[in-house]
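Undergrad: sequence and computational prediction follow.
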Amino acid sequence: MIVTLPVSKKTEFGYFLKEDDAEILLHQNEATGAPLHVGDEIEVFLYHDHENRLAATMEMPIVRLGEYGWLEVVDIAPKMGVFLHNGVKKDLLLFVDDLPKLRDEWPRPGDRLLVTLKRDRHGRLLAKPVTEEEIQAFAVPAGREMHNKWVEGTVYKVIQAGAFLFTEDEHVLFIHREEMTEKLRLGQTVRCRVSFVREDGRLNGSMRAPKEVQYGEDAKRLLQYMADRGGAMPYTDDTPADIIREKFAMSKASFKRALGKLLKEQKIEQDEGWTHLKREELDRLLENEQS
């Protein structure tokens, strides 16, 4: 809460401000600008300190009640949640109940979250993540010209099927897990390609290059993997999809397309559940590494 209050008392460690019948401490470290005097009226932000006492600061928050903004994650408390920097000395808690159930989907220090403020039952300020309804209210519909463009977006919601991002141009973009090159977490900013523009102006995206480019990149990855293992790997078209995703971070379909490309180019051969580099291809790769 931002209020204007008079200085009622000055002490060696700060000032007391008068609010009705209460006196609120403005610590010397929280006072900015010229020295204050009794009777001065100053604008302050009220918050609860670490001992749950109402305190004041002349520093202003980045996000205020009723507003939304991006705040940086500065600390993690596994049993409580994550702390965000809101422009004042006391960091803002985003409670564990408002975070994903899986810990590897939690944000990390340096990530950014789109939040507003709320009060708990004791009147203390907490962070509140943006909801889907609120995103819809200020998101900008995308046009057809966005198709195949590369954009940056920050994850604001993670679900089992994938992740929702809010882009720099304020578009909503969804990335399916099959289109990720790594598992995404809340607050992570990534670069992705717009793969489809929906009728409602929302976007579908992919962290992968277009298929014709991706085939080549996936094939190179498999070649290098086999070269590093002496020229062979125990994976073929029949390998289960979950093993392929774990080993190569690609879908079964992408894996099969990459193998098909290498077979067509006669760089590999398959036998009894193994894929082998042909001798001349292995020699070429090893020679390139040494040069």
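TA: Looks like it arrived, so ask away.
Undergrad: when you work out contacts or count neighbours from here on, use the C-alpha atoms and nothing else.
TA: Noted.
Undergrad: and the helices in the stretch 51-200 of the chain?
TA: 132-138 (DSSP state H, counting those that start in this stretch).
Undergrad: not counting sequence-adjacent ones, nearest residue to residue 194?
TA: What sits nearest to residue 194 in space, not counting adjacent residues and going by C-alpha to C-alpha, 6 or more residues apart in numbering, is residue 205, at 4.4 Å.
Undergrad: count the neighbours of that neighbour for me.
TA: 27 (other C-alpha atoms under 10 Å).
Undergrad: and the lengthiest helix in the chain, what's buried?
TA: The residue-count maximum for a helix in the chain (DSSP state H) belongs to helix 211-228. Going by neighbour count (16 or more other C-alpha atoms under 10 Å), the buried part of helix 211-228 is 215, 218-219, 222-223, 225-227.
Undergrad: what lies in contact with it?
TA: 208, 232-233, 254-255, 257-259, 261-262, 276-277, 282, 285-286 (C-alpha atoms under 8 Å, 6 or more residues apart in numbering).
Undergrad: PyMOL command for the buried members of those residues?
TA: Here is the PyMOL selection string for the buried members of the contacts of helix 211-228, based on 16+ other C-alpha under 10 Å:
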select buried, resi 208+232+233+254+255+257+258+259+261+262+276+277+282+286
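Undergrad: want to compare, so here's the second one:
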Amino acid sequence: MSIELGKFNVLEVVKTVDFGVYLDGGEEGEILLPTRYVPEECNIGDFLNVFLYLDNEERLIATTLTPLVQVGEFACLEVSWVNQFGAFLNWGLMKDLFVPFREQKMKMLVGKKYVIHAHIDEDSYRIVASAKVDKYLSKELPAYQPNDEVSILIWQKTDLGFKAIVENKFSGLLYDSEIFQHLQTGMQLKAFVKQVREDGKIDLMLQKPGFEKIDDFSDKLLSYIKENGGSIQLNDKSPAEDIYDTFQVSKKTFKKAVGDLYKKRLIVIEANGIRLAKD
């Protein structure tokens, strides 16, 4: 049996002690799960799903806590402290995650958040992080089709829009002209594939084309106005972010629905919002 450092492993309880239980780590020997993480009514022979990392003495140790990132994944984490060797990130465990200076694109500052990749350092066998994200992104050609739904992590702002990490593996881009909600580094959300470019990078969009038929959203908007006393403080001049926060649609979709209801004489558009038309 082999264990995976920096990931969850299902291991058997082989010994109980005053300060926790020991788990069968195969060739790595017995691994301590401290008392604070031991489930109630835990017995020898039970199998536990635990995360494995190294303690301050560089010994294998287990926890039932879920870290903010696992080996092979990307995440946006906050710097807890810095010393002469590098920065240390809060990843939700007792021991912070180390980022050597050589793996920082710029000097990391305490209290700031950075997108990083977690991996095993081949020389020291320690779990470390790198802010040089590009070199850990896959060079494979993604097999996605247009309109496929994907999970993304917003990475950084560029002149074209926002770079994103797609499904913890690929590089993607959301274009400014197609963004209708507030975005910032570290946000995790769903997006849709617009196209996979020849260089393997993915053009993304936040809303699936044709997902919202105007007639359908017109009905939804009319019902919302009725449910809110016959008027709302939004109209076609409102900020796109406010519209998205309320209805999860783009401003373009909202404006078309408003126009549809207005033509049907179901609503009146006012300076500070929309109200139902009187019969």
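TA: Good, I have the coordinates. Small disclaimer: the values here were computed from a predicted structure and weren't measured.
Undergrad: circling back to that earlier point, just the ones of the contacts of helix 211-228 of structure 1 in strands?
TA: 232-233, 276-277 (DSSP state E).
Undergrad: now the two most distant members of the residues you listed.
TA: Spatial extent of these (C-alpha to C-alpha) is set by the pair 233 and 277 at 9.0 Å.
Undergrad: what sits against residue 30 of structure 1?
TA: 56-59.
Undergrad: select only the buried ones of those residues in ChimeraX?
TA: Selecting only the buried entries of these in ChimeraX, with 16+ other C-alpha under 10 Å as the criterion:
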select :56,57,58
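Undergrad: can you pick out the most distant pair from the contacts of residue 30 of structure 1?
TA: 56 and 59 (8.9 Å).
Undergrad: any shared contact partners between those two?
TA: With C-alpha under 8 Å, 6+ apart, residue 56 of structure 1 and residue 59 have common neighbours 30, 44-45.
Undergrad: please name the nearest non-neighbouring residue to the most centrally placed residue in structure 2.
TA: The centroid of structure 2 falls nearest to residue 188 when counting by C-alpha atoms, centre = their mean (3.0 Å). Nearest-residue entry for residue 188 of structure 2: residue 153, 4.6 Å, with adjacent residues in sequence omitted and distances by C-alpha to C-alpha, 6+ apart.
Undergrad: counterpart of that neighbour in structure 1?
TA: Structural correspondence for residue 153 of structure 2 with respect to structure 1 (TM-score structural alignment): residue 155.
Undergrad: list the contacts for its match?
TA: 163-166, 184-189.
Undergrad: 6 Å - rerun?
TA: For residue 155 of structure 1, the contact set (C-alpha atoms under 6 Å, 6 or more residues apart in numbering) comprises 164-165, 186-188.
Undergrad: any chance of the buried residues of helix 211-228 of structure 1 in CSV, plus distance to residue 91 of structure 1?
TA: Output for the buried residues of helix 211-228 of structure 1, formatted as CSV (distance: C-alpha to C-alpha, whole Å):
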residue, distance to residue 91 of structure 1
215, 46
218, 43
219, 47
222, 46
223, 48
225, 45
226, 49
227, 50
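Undergrad: let me know the closest of those residues to residue 239 of structure 1.
TA: residue 222 (14.0 Å).
Undergrad: that closest one and residue 275 of structure 1, how far apart?
TA: 10 Å (C-alpha to C-alpha, to the nearest Å).
Undergrad: same question for residue 117 of structure 1.
TA: 56 Å.
Undergrad: now do residue 179 of structure 1
TA: From residue 179 of structure 1 to residue 275 of structure 1 the distance is 25 Å (C-alpha to C-alpha).
Undergrad: and if you look at residue 98 of structure 1?
TA: Counting by C-alpha to C-alpha, the gap from residue 98 of structure 1 to residue 275 of structure 1 is 46 Å.
Undergrad: so who does residue 172 of structure 2 touch?
TA: Residue 172 of structure 2 neighbours (C-alpha under 6 Å, 6+ apart): 163-165, 201-203.
Undergrad: ok, and the closest non-adjacent residue to it?
TA: residue 202 (4.4 Å).
Undergrad: residues touching the one you found, list them.
TA: 172, 195-196.
Undergrad: so which of these belong to strands?
TA: 172, 195-196.
Undergrad: rewinding a little: inside strands: which ones of the contacts of residue 30 of structure 1?
TA: Per DSSP E, the contacts of residue 30 of structure 1 map to strands at 56-57.
Undergrad: pick out whichever of the contacts of residue 30 of structure 1 sits closest to residue 135 of structure 1.
TA: residue 59 (28.3 Å).
Undergrad: so residue 117 of structure 2 is in contact with residue 76, correct?
TA: No - using C-alpha atoms under 6 Å, residue 117 of structure 2 is not in contact with residue 76; the gap is 8.9 Å.
Undergrad: more neighbours: these two, which one.
TA: A direct count of neighbours by other C-alpha under 10 Å for residue 117 of structure 2 and residue 76 places residue 117 higher, at 26 against 22.
Undergrad: ok, now which ones touch that one?
TA: So residue 117 of structure 2 contacts 73-74, 129-130 (C-alpha under 6 Å, 6+ apart).
Undergrad: if we use 7 Å, what do you get?
TA: 72-75, 129-131, 133 (C-alpha atoms under 7 Å, 6 or more residues apart in numbering).
Undergrad: and those residues, which of them are buried?
TA: 73-75, 129-131, 133.
Undergrad: farthest-separated two in the residues you listed?
TA: Top of the distance list for those (C-alpha to C-alpha): 73 and 131, 12.2 Å.
Undergrad: and the gap between residue 120 of structure 2 and residue 53 of structure 2?
TA: 10 Å.
Undergrad: repeat for residue 201 of structure 2
TA: With C-alpha to C-alpha as the criterion, residue 201 of structure 2 and residue 53 of structure 2 are 33 Å apart.
Undergrad: the more surrounded of these two?
TA: residue 53 (22 against 19).
Undergrad: ok so the more buried one is a strand residue?
TA: Yes - counting by DSSP: H, G, I helix; E, B strand; the rest coil, residue 53 of structure 2 falls inside a strand.
Undergrad: does it really touch residue 60, like I thought?
TA: Yes - with contact defined as C-alpha atoms under 7 Å, residue 53 of structure 2 reaches residue 60; the gap is 5.7 Å.
Undergrad: could you look up the SS state of residue 280 of structure 1?
TA: helix.
Undergrad: what residues are up against it?
TA: Residue 280 of structure 1 neighbours (C-alpha under 7 Å, 6+ apart): none.
Undergrad: quick one: it from residue 237 of structure 1, how far?
TA: Residue 280 of structure 1 is 23 Å from residue 237 of structure 1, by C-alpha to C-alpha.
Undergrad: close enough to count as contact, residue 172 of structure 1 and residue 202?
TA: Yes - assessed by C-alpha under 7 Å, residue 172 of structure 1 is found in contact with residue 202 at 5.4 Å.
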